[in-house]
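Give me the fold of what follows.
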Amino acid sequence: MTDHQRFAALTFDGFRALAATDGLSRYERIGFPDSYRAGHEANIYRDVRRKLTNLDLRDQRVLDIGPGCSDLPHLLLETCRQQGHELLLCDSPEMLAHIPDDPRVRKFPGRFPQDGDLAAHAGRVDVVLVYSVLQYVFVEASVFDFLDACLALLAPGGQLLIGDVPNVSKRKRFFASDAGVRCHRAFTGTDETPEVRFNAPDRGKIDDAAVLALVARARAAGFDAYVVPQAAELPMANRREDILIVRP
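Presented below is the predicted three-dimensional model:
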């Protein structure tokens, strides 16, 4: 079984099972082969910090939705310790069990937004991070309901980063380019050209229309919203991007 087959079509319950499975690395528990994340997460977190500038302030309320259990939540926790932030974590009980308890951490077990009891924090959260999560919401639930629930949490000046969004339209543009062809050939060790089909539906996958619809919905609700690129050194920057939303 290939790594793609092992981690394809994961659901919330699928991640719960991974979190409770012995013998997996911390990256495999969050649905990635080690080669996709090992040695990269410090760079990923640096890119997150550049976008979520509220993390550089003092005494903020920070929420990570779907933090998983790799290096990223630990890096975020260390920032919160240094800056005096309160850190809220919402994920399955199985995943949260891998993150140590800390006086600055409050854990909200369950699936956001249905579970977790975060309603008391509406309008009071300064930073919301949702990293490499949207693609699973997209196939299991309403991304608009998910977005609306995230927006409702933001305090004035609050920032929401929906990061590491796999955009099939962006992926197609890359693999139709000379750089993409070279990348494909180097990865496969062949001289073949990747097959790319434009103007064809990709069921269950996020595309430009979905990304821009989320931006438009946030703007219509009174928020500033932007599609922003990932740093070039990130492992999937050529086919993933981020959505940054700010409450004025």
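
For the rest of this, base every contact and every neighbour count on C-alpha atoms.
OK.

quick one: the strands in the chain?
Across the chain, reading from the start of the chain, the strands by DSSP state E fall at 61-65, 86-91, 105-109, 125-131, 154-166, 224-229, 240-246.

Who's the closest spatial neighbour of the residue nearest the centre of the chain, skipping the chain neighbours?
Among the residues of the chain, the one closest to the centroid is residue 131, at 1.6 Å (Cα atoms, centre = their mean). Beyond its immediate neighbours in the sequence, the residue positioned closest to residue 131 (Cα to Cα, 6 or more residues apart in numbering) is residue 163, lying 4.5 Å away.

if I look at the closest residue to residue 106 other than its chain neighbours, how far off is residue 214?
Sequence neighbours aside, residue 88 is the residue nearest to residue 106 in space, at 4.9 Å (criterion: Cα to Cα, 6+ apart). Remark: distance between residue 88 and residue 214 (Cα to Cα, to the nearest Å) = 24 Å.

again, but for residue 22
For residue 22 relative to residue 214 (Cα to Cα), the value is 37 Å.

Mind checking which of the two has more residues around it?
Set residue 22 next to residue 214 and count neighbours by other Cα atoms under 10 Å: residue 214 wins out with 21 against 9.

Could you pull up the residues touching that one?
144, 147 (Cα atoms under 8 Å, 6 or more residues apart in numbering).

again with the one 3 residues further on
Residue 217 makes contact with residue 144 under the criterion Cα under 8 Å, 6+ apart.

The structure of the following sequence is requested for comparison with the preceding one:
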Amino acid sequence: MLILWPRFTPSHRSAFMSQVSFDNFAKAATQTDLVDTEIAGRYPFQALAERRILSDLIQKLNLQPADRLLEVGCGPGNLLIPLSFFVSSATGIDNLPAIERMRKRAPGAANLTGLAGNFLELDTGEARFDKVLVYSVLHYLASEEEIFAFVDRCLACCAPGGRILLGDLPNRDRKRRFGASEAGQAVRADWDNQVTQAGSHAFDTLPGDQNLVAINDSLVLAIMAHVRQRGYEAYLLPQPLELPFGGSREDILITAHR
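Have a look, this model is predicted:
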């Protein structure tokens, strides 16, 4: 059975996401008319591309059967539930409605744990995780200062020899470079067509968030330098084009020495 540790109330200040975005994702998770792909902030037509994320994560994190996996910002479990089949234990942190939705989707998952609350304040005791996943989350933070605090918390949760994947970073400079290429222009035309056919996005009626950090080349490199100064290794990895935003996004892989 999925374990639910309810340590969050809707009025609680989030420290791993801008409050407006945190509240928006929590509200979306309560909507019974939305599919889980929409609750994760994507369009329904991205469901197939979303499933392709899994093989990319398994390879980059080098998931093993004995691994203890943590996902921060797990949403309704679109990634964590299937990844739980590849590891010894899988723990997800997010807002309470998302954690409850994940519990309902996988009621019999004995190795799946949901923690509802503030990532920087949750007490995980002495627990350390072999693999830590943060996917499509960092750009919802409010400042560079919050990003570095968030990354430091991830480092503190990582076991010796472990891996951390800061995934799906929407680097504006990378997006600009890719958009100027022939392949990028083709992807953009296809994207615009699909968005037009979709008509609307699940978050269109929710408040816009103007308090978000801008991720660019300088910040990506600063994150890597920050990690290396703390004794870890950091590598910049591309995403396959067939992922939801593959051409314009990239990942940072962090490895801890034993």
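
before we move on, back to that, aligned against structure 2, show me the partner of the residue nearest to the centre of structure 1.
Alignment note: residue 131 of structure 1 maps to residue 135 in structure 2; criterion TM-score structural alignment.

Does that match touch residue 73 like I think?
Yes - judged on Cα atoms under 8 Å, residue 135 of structure 2 makes contact with residue 73 at a distance of 7.2 Å.

What is the equivalent residue in structure 1 for residue 40 of structure 2?
By TM-score structural alignment, residue 40 of structure 2 lines up with residue 30.

what do you get for residue 162 of structure 2?
Using TM-score structural alignment as the criterion, residue 162 of structure 2 maps onto residue 158 of structure 1.

ok, the residue nearest to its match when sequence neighbours are not counted - how many residues close by?
Take residue 158 of structure 1 and drop its neighbours on the chain: the residue closest to it by Cα to Cα, 6+ apart is residue 126, 4.2 Å away. Using other Cα under 10 Å, residue 126 of structure 1 has 25 other residues around it.

Also residue 96 of structure 1?
Using other Cα under 10 Å, the number of residues around residue 96 of structure 1 comes to 22.

circling back to that earlier point, let me see the contact set for the closest residue to the match of residue 40 of structure 2 other than its chain neighbours.
The spatially closest residue to residue 30 of structure 1, leaving aside those adjacent along the chain, is residue 68, at 5.8 Å (Cα to Cα, 6+ apart). Residues counted as contacts of residue 68 of structure 1 (Cα under 8 Å, 6+ apart) are 29-30, 91, 95-96.

do that again at 10 Å, thanks
15-16, 19, 26-27, 29-31, 89-92, 94-99, 131-133 (Cα atoms under 10 Å, 6 or more residues apart in numbering).

do the same with residue 239 of structure 1
Contact analysis of residue 239 of structure 1 by Cα under 10 Å, 6+ apart lists 164-175, 229-230.

so of those residues, which ones are in helices?
Residues from the contacts of residue 239 of structure 1 lying in helices, with DSSP state H as the criterion: 168-175.

Relative to residue 137 of structure 1, how far out is residue 48 of structure 1?
Here the distance between residue 48 of structure 1 and residue 137 of structure 1 works out to 20 Å (Cα to Cα).

The two: who's more crowded?
When neighbours are counted by other Cα under 10 Å, residue 48 of structure 1 and residue 137 differ, and residue 48 comes out ahead with 22 against 16.

tell me the contacts of the counterpart of the more buried one in structure 2?
For residue 48 of structure 1, the equivalent position in structure 2 is taken to be residue 57, counting by TM-score structural alignment. Taking Cα under 10 Å, 6+ apart as the contact definition, residue 57 of structure 2 lies against 63, 79, 83, 133, 135, 165, 167.

Run a quick neighbour tally on the fourth one.
Each residue near residue 133 of structure 2 was counted by other Cα under 10 Å, and the total is 24.

That one and residue 68 touch, don't they?
No - taking contacts as Cα atoms under 10 Å, residue 133 of structure 2 lies outside contact range of residue 68: 11.1 Å.

what about the longest helix in structure 2?
Secondary structure of structure 2 per DSSP H: the longest helix is helix 182-198.

angle of that helix against helix 172-179?
Here the directions of helix 182-198 of structure 2 and helix 172-179 differ by 100 degrees (axes from the mean of the first three to the mean of the last three Cα atoms, to 10 degrees).

I'd like to check what contacts helix 182-198 of structure 2. Which residues are they?
The set of residues external to helix 182-198 of structure 2 that reach it, using Cα under 10 Å, 6+ apart, is 43-46, 175-179, 181, 201, 241, 245-248.

Can I get the contacts of residue 57 of structure 2 in JSON lines including distance to residue 197 of structure 2?
Listed next are the contacts of residue 57 of structure 2 as JSON lines, based on distance: Cα to Cα, whole Å:
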{"residue": "63", "distance to residue 197 of structure 2": "37"}
{"residue": "79", "distance to residue 197 of structure 2": "26"}
{"residue": "83", "distance to residue 197 of structure 2": "31"}
{"residue": "133", "distance to residue 197 of structure 2": "32"}
{"residue": "135", "distance to residue 197 of structure 2": "27"}
{"residue": "165", "distance to residue 197 of structure 2": "33"}
{"residue": "167", "distance to residue 197 of structure 2": "28"}
